[in-house]
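Chemist: Got a sequence here, can you model it:
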Amino acid sequence: MINSSQVSYFTFGAYFELGLLKYFVFVIIMSLYILILCSNLLLIVVICVNRSLHEPMYMFLCSLFVNELYGSTGLFPLLLLQILSDIHTVSASFCYLQIFCLYTYANVQFYNLAVMSYDRYLAICCPLQYNTRMTANKITFLIAVTWLFPLLAIVVMISLNSSLQLCGNLIDRLFCDNYSVVKLTCSDTTVNNIYGLIYTFTIIAVLPTVIFYTYIKILKVCFSGSKQTRQKAASTCTPHLLSLLNFSFGCIFEVVQSRFDMSHTPIIVRIFLSLYFLTCQPLFNPLMYGLNLTKIRIVCKSLVFGKM
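Modeler: As a prediction, the model looks like this:
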C-alpha cells in the first residue's frame, strides 16, 4: 500500500493508438483551442475597451469569458501533449493541479450563471431600482464571491484527497478527474465523502434555487407586461437560458461518464462525453452572446471590419 505522496505519476487509460491519424486529431483539437482563445479574448477586449459596455450584465459576462479561458487552458495543453505522446502519463503534482483548474472552472461557471440570472431578474422585474440596487460595490462583491468561494472549496477538497493512500495510478479518462483518483484509494474516505456531500448539497440548495426563483419572477413579468417588456426579456435572457441548458447537458454527461460503467460504450462516445463539458461551453457562449446581444455585436463588427 502506498500513499499519494509516493505516487510520482498517473497513467491515462482512455487513450488508444491512432497511428498517423493522431496528427489530424491534434490539428482539430488545436484549432478548437485557438477558436476558444480568440473568441473569448475578443469579447473580453470588446467589453473592457468600450465604455458603453461597462454595465453589470457585461461585467458578469466578462467574468464568464475569463473563466472559460482559464478552464480551457487547464485542459487543452495537456490533452494536446497526450495526443502526440506514446506514453500517456502525467506527474502526480500536475494531475492535482489540473483537477484544481477543471473543478474550479466548473464551479465558477455555475456561480457565474446564477449571478447573471439574478442580474437579469433585477433588470426586468425592478427596472427603476436597478441602478441603485446593482451598484459597483455589489458587482465587485458578487464577482469576488463567484471566484473566491469555489477556489477555497476546491483547495480544501484537493488537500483532503492528496492525503489519501492509493493502491494504483491508472486513471481511465483523457484527463485528471477527482472521482477517478479517489477510486484508487485504499484508505478511509469518510471525511472526503462528508465534505463532498455538504458542499454539493450547498451548491444544489442555493444556486438552482436562485436561478429558478429569478426566472419564475421574470416569466410572471413577461406574461403580465407589455410587448416591449417581453422583447427585452427575450433578447437578454435567451442566451443565458441556452447557456444554462448547455451547462446542464455538460454536467449530466460528466456524471454519466464518471459514475457509471462505460466500458461497453464505443470509445468515440466516451471521448465525446468527456470533452463536451470542457469544450462546448467555451465555444458556445461567445458565439451565443456575441450574436444575440446587440451592443456586443455592433462593437465586434466595428473592431473586426472597421467603422463604416
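Chemist: okay, CA-based contacts and neighbour counts for the rest of this
Modeler: Noted.
Chemist: If you count contacts, what does the helix or strand harbouring Phe141 end up packed against?
Modeler: Phe141 is part of helix 136-162 when elements are defined by DSSP states H and E. Helix 136-162 sits against helix 56-84, helix 92-125, helix 190-224, with contacts defined as 3 or more Cα pairs under 8 Å, 6 or more residues apart in numbering; DSSP states H and E.
Chemist: quick one: the second one to helix 56-84, angle?
Modeler: Compare the direction of helix 92-125 with that of helix 56-84 by axes from the mean of the first three to the mean of the last three Cα atoms, to 10 degrees and you get 150 degrees.
Chemist: mind listing what's buried in helix 92-125?
Modeler: By 16 or more other Cα atoms under 10 Å, the buried positions in helix 92-125 come out as 92-93, 95-96, 98-125.
Chemist: ok, now the longest one?
Modeler: By neighbour count on 16+ other Cα under 10 Å, the buried set for helix 190-224 is 192, 195, 199, 207, 211, 214-215, 218-219, 221-222.
Chemist: same question, the shortest one
Modeler: By neighbour count, and taking 16+ other Cα under 10 Å as the criterion, the buried residues in helix 56-84 are 56-76, 78-80, 82-84.
Chemist: Among the buried residues of helix 190-224, which pair sits farthest apart?
Modeler: Asn192 and Cys222 (44.4 Å; Cα to Cα).
Chemist: The structure of the following sequence is requested for comparison with the preceding one:
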Amino acid sequence: MDDKVNVTFILIDGYVELHKYRYLYFVIMLTLYILIICSNSTIVYLIWSHQNLHEPMYIFIAALLINSVLFSTTTYPKLLIDFLSERQIISYSACLFQVFAYYSVGGSEFLLLAAMSYDRYVSICKPLQYQTIMTKTNVNVLLAAAWLVPACQCAVTSVLSAKKKLCYFTLKGIMCNSTFQTLHCVRSTVLNVYGLFILVNLIIFPTIFILFTYTSIFIIVYRSSREVRRKAAQTCLPHLIVLINFSCLSVYDVLLLRMGTEFPKIVRFIMTLQLLMYHPLFNPIIYGLKMKEIYKHLKSLFCKMP
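Modeler: Okay, the predicted model is just below:
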C-alpha cells in the first residue's frame, strides 16, 4: 500500500478468522439485517395503519423502531461488503461519516427513550393535563429534537476530526467508532473535551431524566390501586428493558474503548456484534409482545396470513 493510499484508506483489523468463516459471517449478518428490517417495519406499519395506535406513546415507539433500522444501516451494509472482500479497508472520509451516523443515531436512541419516559410521566402523574401537554405539535418537536440535536453535535466532531493528520492506519475493530481517534498523530484535547460534552448531553442527562421520571411514576403507582400498577408496569417496563439493554452496551462502546482499555481481539469482536445485534432485534420483540394493543394487532395480522 503506497503512501498516497495509506493517507486515504484505513485497514479494518478487528475480524476473527475472516478467511475461514467469511461466508458464515455473511449469511448470519445478512439474515439478521433482514430480520431487523422486517420485524421493526412490521410494528411501524401496524402503528401507522391502525387509528387507535395514533397516540404519542405509540408514535414514539414507531420512531424508536425506525431509529433501530437506521442504527443497523450505519454498519451492516459495510460489514457485509467486508465479509466478501479480500481486503477490509475504508476511506477516512467514509470512516468519519460512519462515526457521525453511528453516534448521532445512537444519541437519538437515548433522546427518544427520554421523550417516551416524559410521555408516560405526564400520562400517569398528570393525567388531566395530558391532552394539553402532549399535543401533536409538541410530539413533533420532541421527535425533531431527538434526531436533529445529536446530528448537529456529532457533525462538529466529524468536522474537527477531518482536519487532523493521521499517523496510524490500522483500526482495531470491525467498524469506525470512538477508537478512530487513536489513528491521529496527536490526541486532540479539544476532541476529547467535546466528546465528553456529547457523552453528558446525549447519554448521561437523558438517562438521569429517564430515571427521574420513572421514579416519580413508581412513587405515584405504588400508592394507587393494583389495576393502576398493572397498567403502569405494562407500558413502562418495556421502556426500562430497552434502556438498560442499550445503556450497558453503550458503556462498553463509549467509555471503555475511549479509555484505551486493551481487550483481546475476539472480545472486541463479540462485544461489537452484540451491540449491533441485540438492540435492533430486541426492540420489536419487546414492544410487539409486551405492549397489549400492538400485540393484539400483531396477532391479528399473522392470523390473516395464509
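Chemist: what about the helix holding Phe141 of structure 1, distance to the chain center?
Modeler: Centroid separation for helix 136-162 of structure 1 versus its chain: 14 Å, with Cα atoms, centre = their mean, to the nearest Å.
Chemist: so how far does that helix sit from its counterpart in structure 2?
Modeler: Once the two are superposed, helix 136-162 of structure 1 sits an average of 0.6 Å from its aligned residues in structure 2 (mean Cα distance after the TM-score superposition for structure 1).
Chemist: Then stretch 294-301 of structure 1?
Modeler: Looks like 1.2 Å for stretch 294-301 of structure 1 (mean Cα distance after the TM-score superposition for structure 1).
Chemist: List the buried residues for that stretch?
Modeler: 295-297, 299-300.
Chemist: Secondary structure and distance to Val255 of structure 1 for those - can I get that in a markdown table?
Modeler: Shown next, in a markdown table, are the buried residues of stretch 294-301 of structure 1 (DSSP: H, G, I helix; E, B strand; the rest coil; distance: Cα to Cα, whole Å):
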| residue | secondary structure | distance to Val255 of structure 1 |
| --- | --- | --- |
| Lys295 | helix | 37 |
| Ile296 | helix | 34 |
| Arg297 | helix | 35 |
| Val299 | helix | 38 |
| Cys300 | helix | 36 |
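Chemist: show me where the stretch 201-308 of structure 1 has helices.
Modeler: 227-259, 267-292, 294-305 (DSSP state H, counting those that start in this stretch).
Chemist: Just say which of these is most tucked in.
Modeler: Highest mean neighbour count among these (mean count of other Cα atoms under 10 Å): helix 267-292, with a mean of 18.
Chemist: and that one, what other elements does it pack with?
Modeler: Using 3+ Cα pairs under 8 Å, 6+ apart: helix 267-292 of structure 1 touches helix 21-49, helix 56-84, helix 227-259, helix 294-305.
Chemist: repeat that with 6 Å
Modeler: Helix 267-292 of structure 1 makes packing contacts with helix 227-259, helix 294-305 when contacts are defined by 3 or more Cα pairs under 6 Å, 6 or more residues apart in numbering; DSSP states H and E.
Chemist: relative to helix 56-84, how tilted is the shortest one?
Modeler: This points to helix 294-305 of structure 1. Angle of helix 294-305 of structure 1 versus helix 56-84, following the same axes, to 10 degrees, is 50 degrees.
Chemist: Provide the aligned range in structure 2 for helix 294-305 of structure 1.
Modeler: Per TM-score structural alignment, the counterpart of helix 294-305 of structure 1 in structure 2 is residues 292-303.
Chemist: what about that stretch, distance to the chain center?
Modeler: With Cα atoms, centre = their mean, you get 25 Å for stretch 292-303 of structure 2.
Chemist: swap in stretch 130-140 of structure 1?
Modeler: 25 Å.
Chemist: Out of the buried residues of helix 190-224 of structure 1, the closest to Thr146 of structure 1 would be?
Modeler: Using Cα to Cα, the buried residues of helix 190-224 of structure 1 come closest to Thr146 of structure 1 at Leu207, 11.1 Å.
Chemist: Please consider this matter closed, and thank you.
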